[in-house]
Each structure stands twice: as structure tokens, then as C-alpha cells.
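# Sequence and predicted structure are below.
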Amino acid sequence: MTTYALDLQAGSLLAVWASGVGHHATTVCQLGPVVPELAAQMCEASTRLSTTLWDTYQRPAPHDADDTDERELLERERGDGFAGVLAAITAPNLPDEHGLLMVSYDPMLEYAHTVGRALHAIADPEITAAVTADVRAEIDAVARAGLGDLSGRAVQAVALDRLDPSPLQVAAADRLLHEQPLGCDELYTTIDPAAACVAATHWLVAAAQVTAEAADVEPAAVFSVADDIEAVSVEVPSYMVDVVVDRSATPREVVIGLLAEADAVRHGRVPDPTGLLQRVDAAREQIRRIDVGHREQALSALLERLTPLDPQRPAHDLLEHLLNGVRACLLVYREEAIDASAAPPDRDDDEGDDDEFDRMIAAATAAFTAAVRDRAARDRDRLIR
């Protein structure tokens, strides 16, 4: 969302938004002799308005609506709401002669009316025009982000957790991962994080399958093997690979499911009450193998989280787990490649041995990258389903 702030030194209104790494800012207008309390009220209402606008991006019209007509109706209502925002700013509901005020049940429209009432009190046509133009730019950014275009001001979508990843953004993330299967900064700064997670899941599964063949283990077991070499993420990558490989789920399905669970937890709900009871039973069974004096602490640790993801930033957290999982696959693959060498160099002998070891690492990394690209291309249909 965009946060609106007062530059007290310059006497101006600023719009500030996240850009993946750092923040961008623009000056909306100069405020002149505006009463500070009115300016502060306008900032607060504008920030809340932006929050509700971007909420339509994070939670678009659901695909599981009863029919196509219902989805189209929901989308049309949101489009009408956007148009109503600008109308509310320029012609807000004002108290009547008795002090009564008509309040909208739609939070987005009500925050727009609140902005409009602050502008009405400020009574400066130039400020009203500037704020209205800025809100129009914000609405345009939300609309473009919904279509998969994160250029310009729409880049702030990379800081949000959308529950319905854009196919265009998934394709863009897939192209980045084809160039750099181990991940890159652009996945965090130019791509909607949920869409990046869908593509990264596809590439993680490809990496796990390639590594499993080299190490002669099950794909989901690769991460436990890697954890014996170096501390890596195990639970989340293992789960993602297991669901896609053994249960035939698509990357999109498993990502949306995990993010929806984390979103429910963030809003104070238990995503799967029945599953929670099963989890408690499984945890109790697991701690029977632990010393009696430590069972209570172990049980608390097993049940302290309702989701394996950070509910405050689930998509970004998931993406980090997925990319860590790909690197874990590389660890195992390289270890297998070195072990298969007839005479692995002794790195403690001399500089020549160090150079030879580095060449072996580079060769194994190149072979891993090529094999993962081939596997991801061969199974590409699961990404586009």
C-alpha cells in the first residue's frame, strides 16, 4: 500500500510505497498554510484508502465462486467501487444541517469520503486536484498489478501477498528461474511473491528429482540428506515436493493452499480444525520417544505454529524456503559428484589441489543447472495447469 506522510520541513504531502528493496516516494503537492490537524487527517484517510484499494488486489474475485456470472458480478462491483472512490473524493458526504452524516458500508468508499471531507475543510482547489490525481494513479497501479504489470507505481505489489497469482507473473518468474535456477534478486523486486512461489515450486521439484536420481533417494528425502551436509530448510521443501510428486498436485494448487492457511492464521482463524486435532495426536505420538522430563516442552514446540510459514509475510517466507531448497539439492548433487570421482583432491595439500577441487565444484554446478533446466522443461505442463 501507499503511505501518505507530511514533510514538515518542506511543507508538502508525500506518497511513499515499497519497491521490493527500499521504498519510492513522490511529492503529491505543497500544503502551504494548511492546518496541521487537517493535513494529518487527510494523510491517515489516504493511507487507509490505499490499504483497501490494494486489498482488492490481494483478494480478487474468487475463482471458486458458484459460476462465471458471479465472478463477473464481483469484478464489476469492484470496478464500480474504483469509480466511486474518485466521485467520493470530489463530492464527499457532508454533515447535514442537523449534524447527521451518511456513512458508507463499503470501507473503500468511506475512506474516500473521509479524504474528501478533509479536502473540503482545507478548501484549496489545487490540493484537491493533486490528491485526486494521486488517488487516480494509485487506482491505475492496482488495476495494472491485477493484470500482471508491476511497472511504475504498481511495483509495490511485490511487497504484498496475493492469494491468486497472475499467470503472466508466473511466466515471468519462470523465465528468471530458467536463467538462474538458484534464484536471483529480481524474483523479490520485480515479481509478485505468490507468483514467484508457483514458479519456484516447479523448479524445486525439478531440482529434487534430478538430485534424487543422483543420490538414489526419494525426491522428498533430498532435503534431510542435505541437512546432514549443511543446515538447510527441510520441512517446507519436503512438503512441497511430496505433494507435487506423490499426490499429483500442481505447483499453483499447493502454493495457494499454503498461503491461504497462513492468511487465515494471520487473521486469527484456525485454517483446518480437523487437521489440528490430527496434528495434536501425531505430536503426542512423536513425544513418546522423548524423556518424560522434556515431553511438555517438546509438545509445545511441535504445536506452537498453525502454519509452517510466517503469517506476517507468508509468500516471501515461502519463496525463501523454496530457493533454499533448490540450493540444498545442489549441495547433495555436488557431494554425489565429488564422491563419484575416482580420486577426489585433498584440499589441504596445496594450491593445485584447491584449484582442482574448485573445478570439480564448478563442473558439478554446471551439470546440475543443465539437468534441472532439462527436467523443468520436460515437466512444464504441471506449471501451466
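Yes, it's here.
# make it CA atoms for all contacts and neighbour counts henceforth
Fine.
# what ranges do the strands span in this protein?
Secondary structure of the chain (DSSP state E): strands at 2-7, 12-18, 23-30.
# Isn't residue 62 up against residue 71?
Yes - applying Cα atoms under 8 Å, one finds residue 62 in contact with residue 71, separated by 6.8 Å.
# And those two? Which one has more around it.
Taking other Cα atoms under 10 Å, residue 62 and residue 71 do not tie; residue 71 has more neighbours (17 against 13).
# Can you report how many residues neighbour residue 374?
Residue 374, neighbours per other Cα under 10 Å, totals 15.
# my bad, residue 202
28.
# ok, so what distance separates it from residue 328?
15 Å (Cα to Cα, to the nearest Å).
# One more to weigh against that first structure:
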Amino acid sequence: MTRYSVDPDRRELIAAWGTGEGNLATRIAALPADVAVSASLGLSSALTQLSDAAWRAYTHPASAVGSRVPDTGGRVRDREPDPVREVARAIAAPDPAGRSAVLASSGRLLESARLVGRALHDLADPRLTEAVLAETATELAAVESAELGDLTGRAQQAVLLSREDASPAQVAAADHLLAQDPFGPAALFCAVEPTAAAVAAAHWLAAAVEVTAEATGFDPVRVMQEADAIGPLPHETRTVILGLIETGVSPYDAVTGLVRHAMQITEGLLPIPVALRDQVDDPEDEDDDEEETAADYTVEDDPGLTDLALRLTPLDPRRPARSLLEVLVDGIRACRLLHAEFTGLDRDSAAPGADRAEQERSREHFARLVRAAAARHRSRLL
């Protein structure tokens, strides 16, 4: 989201947002000279809250399964068919006293807009109000562009966000990048929305595993385990994705389901708690007719219980889509190394002493095989 701040020396309102390559900032407007800086902080805070609400409507689209949890803000698009106009109206007529805010509010976006409007009312500067209205229109237009799969301009900050859904245009863009470089070009991480990029990467990882399995004779799970032995990387997440794809689940459904699960955990929700039961059962008591659960244990009975930790998601809940993308791309690279270990053509070129030209020939040979496999299964991409 865009973060707004006050420069106390220049007395300016500033907006800053992240991209895949760094942060950008711009001056929004000069602040009234006769108003204390502390009085302007309420405006910057309200604008930041408005941006957060707008981008939440992007990360939790109403079209995504599980995004209709009450009061999460994921239904803003359903309620506000023309958010730019409605936000401008709420800013212009915010009910300064705040008496009707709760009754009139139809979502976090409009309530945030009313907070902006009340802050502007207190500052009473027409030029500042005009600048803020233009700024909110720019911010909402960026969200709309991201929803359509266009991540140019300010919409580029979407590459830092995890989304429950994935734009078909962004999946296609990621697929194109991986077709050019199956090992994950830099643009995959800084120019494409990460959930969509992970969908495409899951498709290409499945192709890489197929090629490697043919060369090694291993099943997909063994491929990942052996690849990890070459370069230690956690294979569990990749194995989950590959297992779903093997059973006929599309890369889109496999990735968005895993990302959505992690996003719910980030918000304090625990989807399907019964799924944790196996993690707290005692594996040594499998023959015991009486099922044991965490409720059967106490710290007095087992002091080691204080060290018990349950992993609720295989992803990093702070950045689920990006962490999943990294794991999938690492898996493709690991498959190349394993393929080289078992292929006479590649073995010498993969050795530590091989020159750059030999390594490039090895990479390109594996890339050609993966491209062919990905093309054969293109129908599963979405």
C-alpha cells in the first residue's frame, strides 16, 4: 500500500510506495503554514488507512473463494461499483462531527475516506483538499489497474502483495517470462504479481519434475527429495503443490488455495483446525485404541510440551505468495542439477570445474526439455 507522511521541515505531504526494485516517493501538496505539524499527521494517517483499505479490496477480491468473511473488507468491489466517485463524495461530505459515520459506512474504504474528509475539514485549505482528491483518484486508479493485470506506474506495488486470486493476464505474463528463462528471470519477481507468478511457476516446476523423473526413474516426491540433497532446500511446499497437480488440481487452484490458507492464518484465523490433529498425536501410540490429542497432555505430565510447535502453513505468512514463488523457482533450479547428475550429456558440464560455456549448454539442454514438457501440458495452466 501507499504510505503517507509529513515532512516537517518542508511542510509537505508525501506519498511513498514500494516496487519490486525499491521504493518511490512523490510530493502531494504543501501543508498550511499556519497549522501545527501534529495537526497534519491525522491526514497522513487517514490517507494511509484509505490506501490500505483499497489495496485490501485487491488482495481479498470478492470473486475469490473464502473472501466473503464478514467485515474483512474483501467485498468493497461488490458494494462500490464506482469507488472513485464514492470516495470523493465521502471526502467532500464527511460528517465532521462523526455522528453518522457508523450508520452511513458501507465498508472500510468509505469510512477511511470520511476520516480523510474530516482531517481536511479541520485543516480548511482548499488547495490541499484539491490535491488530496487528485491523489486518492490516482491511488484508486492504481488498484483498478492492478485488478486488470496492468502493473505499470503506481500499480507496480502489487508485486509486493499476496492476493487470494490471480489475474489471467498476470499468469500469462509470468508464463511468458518462464518460457524465455525457465530458471526464473529477475522480472518474474519485480514485474509480476507474486500469486500469478507462482501459478505459472507451479506449472513449470511440474514440467521440470517430469523431465527429471524421466531421466532418473524417480517419482515426483523422490525427485524433490533428491534435489534437496544436492542443494538443501525445503521440499515440503513443492511436494504439496506437485501432489495436487498430480491428482488433477490446476496450478491455479493449488497455488491460490495455499496462499489463501496462509493469508487467513496471518489474520488470526485457523482454517480446518482438525487438520492439526495428526501433528499432536503420539506416533508411538499408534496401536492404542484411545485417540490422544493435545488436550490429553499437560506441562506437568510432559515438561517438553512447552517446546511443542505446530506449523500452521508451509508458507511464510508475512509474505505467502512471494515465499511460495521463491520455493517453486528454486525447485526448478534444483531439478536441473539433479537431471545433470543422472544424464551423461550433462554430468561433466555440471561439475564444479566446468567452464561457463559448458554450464550454459547444460542449462539450455534442460531448458529445452522443460519447455517441451510445459507445452504438452499447457491446458492445465489455468
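On my side now, so go ahead. Computed from a predicted model, the values in this text were never measured in an experiment.
# Got a TM-score for the pair?
After superposition, the two chains reach a TM-score of 0.86 (TM-score structural alignment, normalised by the length of the second structure), with 356 aligned residues with a Cα RMSD of 2.6 Å.
# mind listing the helices for the stretch 101-250 of the first structure?
Along the stretch 101-250 of the first structure, counting by DSSP state H, counting those that start in this stretch, helices occupy 107-122, 125-146, 167-179, 186-189, 193-215, 222-229, 235-246.
# which residues sit against the last one?
What that stands for is helix 235-246 of the first structure. Helix 235-246 of the first structure has contacts (Cα atoms under 8 Å, 6 or more residues apart in numbering) with 201, 204-205, 208, 219-223, 249-251, 254, 308, 318, 321-322, 325.
# hmm, try it at 10 Å
Identification of contacts with helix 235-246 of the first structure by Cα atoms under 10 Å, 6 or more residues apart in numbering yields 201-202, 204-209, 218-224, 247-255, 258, 308-309, 318, 321-326, 328, 382.
# and the angle from it to helix 193-215?
Using axes from the mean of the first three to the mean of the last three Cα atoms, to 10 degrees, the direction of helix 235-246 of the first structure lies 80 degrees away from that of helix 193-215.
# Next: the first one.
Relative orientation of helix 107-122 of the first structure versus helix 193-215 (the same axes, to 10 degrees): 140 degrees.
# Mind reading off the mean deviation between stretch 201-208 of the first structure and the second structure?
Here the mean offset of stretch 201-208 of the first structure against the second structure after fitting is 0.4 Å, by mean Cα distance after the TM-score superposition for the first structure.
# can you tell me what part of the second structure that stretch aligns to?
Using TM-score structural alignment, stretch 201-208 of the first structure corresponds to residues 202-209 of the second structure.
# related to what we said a few turns ago, nearest to residue 196 of the first structure, out of the strands of the first structure?
Across these, the minimum distance to residue 196 of the first structure, taken as Cα to Cα, is reached by strand 12-18, at 17.5 Å.
# Next, the mean deviation of that closest one compared to the second structure.
Strand 12-18 of the first structure, aligned to the second structure and superposed, deviates on average by 0.7 Å (mean Cα distance after the TM-score superposition for the first structure).
# what inclination does that strand have with respect to helix 125-146?
Going by the same axes, to 10 degrees, strand 12-18 of the first structure makes 10 degrees with helix 125-146.
# quick one: residue 125 of the second structure from residue 119 of the second structure, how far?
Applying Cα to Cα to residue 125 of the second structure and residue 119 of the second structure gives a distance of 11 Å.
# try residue 128 of the second structure
Counting by Cα to Cα - residue 128 of the second structure and residue 119 of the second structure are separated by 11 Å.
# Can you find the partner of residue 89 of the first structure in the second structure?
In the second structure, residue 89 of the first structure lands on residue 91 (TM-score structural alignment).
# how much does stretch 134-143 of the second structure stray from the first structure?
In the superposition against the first structure, stretch 134-143 of the second structure averages 0.5 Å from its aligned positions (mean Cα distance after the TM-score superposition for the first structure).
# and that stretch, which residues are buried?
135-137, 139-143 (16 or more other Cα atoms under 10 Å).
# so which of these would you say is closest to residue 8 of the second structure?
The shortest approach to residue 8 of the second structure among those belongs to residue 135, at 19.9 Å (Cα to Cα).
# In contact with the closest one, which residues?
The contact partners of residue 135 of the second structure, by Cα under 10 Å, 6+ apart, come to 15, 28-29, 47, 129, 141.
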